[in-house]
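Colleague: pasting the sequence and the predicted coordinates here, then a few questions.
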Amino acid sequence: MELYFLDTYALFELFKGNDGYKRFEKGVAVITTRLNLMEFYYILLRINAANADHYYGNLLNFVVDISDEVIKKAMGLRFASRAKELSYVDAVGYTVALEKNANFVTGDEQFKDMENVDFIK
């Protein structure tokens, strides 16, 4: 089974019910990081605070750890790609996806032409 890494953009699009992201609702293996959940939780606090804890809790089962090696590689990627202005969280997420042989799912423009990315608006 293919593995997919959902970044914060993807998590929010799933939450909104974007048809392009429906295939990730069930029947596929997905992962994310606690950092992505942090960003998503902040978004939820702004738009749906009453249910923020519920959504956060439901996503905890999909969280993978971030190793020190991933952090170093991610910061190397961020430095090498500084023209793209990747966020720390995005650089870590993309690196985790590469390390786990997962497709990185996002709609963030910075990733549009990068390898191993399922770019969905």
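Modeller: Nice, thanks for sending it over. Given the structure is predicted, the values throughout are model-derived calculations rather than measurements. Numbering: from 1, shown residues only.

Colleague: going by C-alpha atoms from here, please, whenever you check contacts or count neighbours.
Modeller: Noted.

Colleague: sec struct for residue 31, please.
Modeller: Recorded secondary structure, residue 31: strand (DSSP: H, G, I helix; E, B strand; the rest coil).

Colleague: are we agreed that residue 73 is in a strand?
Modeller: No. Counting by three-state DSSP, residue 73 is not part of a strand but helix.

Colleague: list the contacts for it?
Modeller: residue 95 (CA atoms under 8 Å, 6 or more residues apart in numbering).

Colleague: give me the distance between it and residue 10.
Modeller: Using CA to CA, to the nearest Å, residue 73 is found at 23 Å from residue 10.

Colleague: and here is the other one:
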Amino acid sequence: MNMAITIEQSELDALERAFQLMWGNFPEPVQLTHKNREIIALNAACAQFGRSKGMKCSSHGAPEAHKGCLANQAMRTQQPVYKKIKYGEKEMITYWLPVDGYPDLFIHFSVGVTVNYDEIPELVQNSK
């Protein structure tokens, strides 16, 4: 079975630019991933956790952290899937989102990794 990425490089470059426009400043780690688990693009928050473009996301961290991965379901059904998980003391909601027009790609992220949403006041103003 050939798991190679069959998307032209120019198209991958355009997808990476679009990904950065949408997710580059998101405060939680986000990655654009191929079905073979190769990371196509990632935001700055994701890079801070030791992930990098071209690596297999499944090789990051302990193998048990990837049990229950729903990427295959998201790609098979072409519907977003999510679940609550507990990792250490943190509770997170993890998402796998198919990418319209690209059945072999998905966006993967969790909320609650870098931000404790239970401690956010009703109105947060940016002081920049």
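Modeller: Cool, got the structure. What you are looking at is a predicted structure, and each value in this text was computed from that prediction instead of being measured.

Colleague: quick TM-score on the pair, please.
Modeller: Once superposed, chain against chain, the TM-score is 0.29 (TM-score structural alignment, normalised by the length of structure 1); 74 aligned residues with a CA RMSD of 5.5 Å.

Colleague: tell me which residues of the longest helix seen in structure 2 are tucked away?
Modeller: The single longest helix within structure 2, with elements called by DSSP state H, is helix 9-23. Within helix 9-23 of structure 2, the residues that qualify as buried by neighbour count (16 or more other CA atoms under 10 Å) are 16, 19, 20, 23.

Colleague: what do you get for stretch 83-93 of structure 2?
Modeller: Buried residues in stretch 83-93 of structure 2, defined by neighbour count with 16+ other CA under 10 Å: residue 92.

Colleague: identify each buried residue in the one helix or strand residue 5 of structure 1 maps to, please.
Modeller: In this assignment (DSSP states H and E), residue 5 of structure 1 forms part of strand 3-6. Within strand 3-6 of structure 1, the residues that qualify as buried are 4, 5, 6, counting by 16+ other CA under 10 Å.

Colleague: against which helices or strands is that strand packed?
Modeller: strand 29-31, helix 88-99, strand 103-106 (3 or more CA pairs under 8 Å, 6 or more residues apart in numbering; DSSP states H and E).

Colleague: which strands and helices sit next to the shortest one?
Modeller: Other elements packing on strand 29-31 of structure 1 under the criterion 3+ CA pairs under 8 Å, 6+ apart are strand 3-6.

Colleague: and the next helix or strand past the strand it packs on?
Modeller: By DSSP H and E, the next helix or strand past strand 3-6 of structure 1 is helix 8-16.

Colleague: elements contacting that next one?
Modeller: helix 34-47, strand 103-106.

Colleague: could you double-check that residue 103 of structure 1 lies in contact with residue 96?
Modeller: No. Using CA atoms under 8 Å, residue 103 of structure 1 makes no contact with residue 96, being 10.0 Å away.

Colleague: more neighbours, those two?
Modeller: Comparing residue 103 of structure 1 with residue 96 by other CA atoms under 10 Å, the one with more neighbours is residue 96, at 25 against 21.

Colleague: hmm, the more buried one is touching residue 68, no?
Modeller: No. Between residue 96 of structure 1 and residue 68 there is no contact under CA under 8 Å: 11.1 Å.

Colleague: confirm for me that residue 103 of structure 2 is in contact with residue 73.
Modeller: No. With contact defined as CA under 8 Å, residue 103 of structure 2 does not reach residue 73; the gap is 11.5 Å.

Colleague: need the residues touching each of those two.
Modeller: With CA under 8 Å, 6+ apart as the test, residue 103 of structure 2 and residue 73 reach no residue in common.
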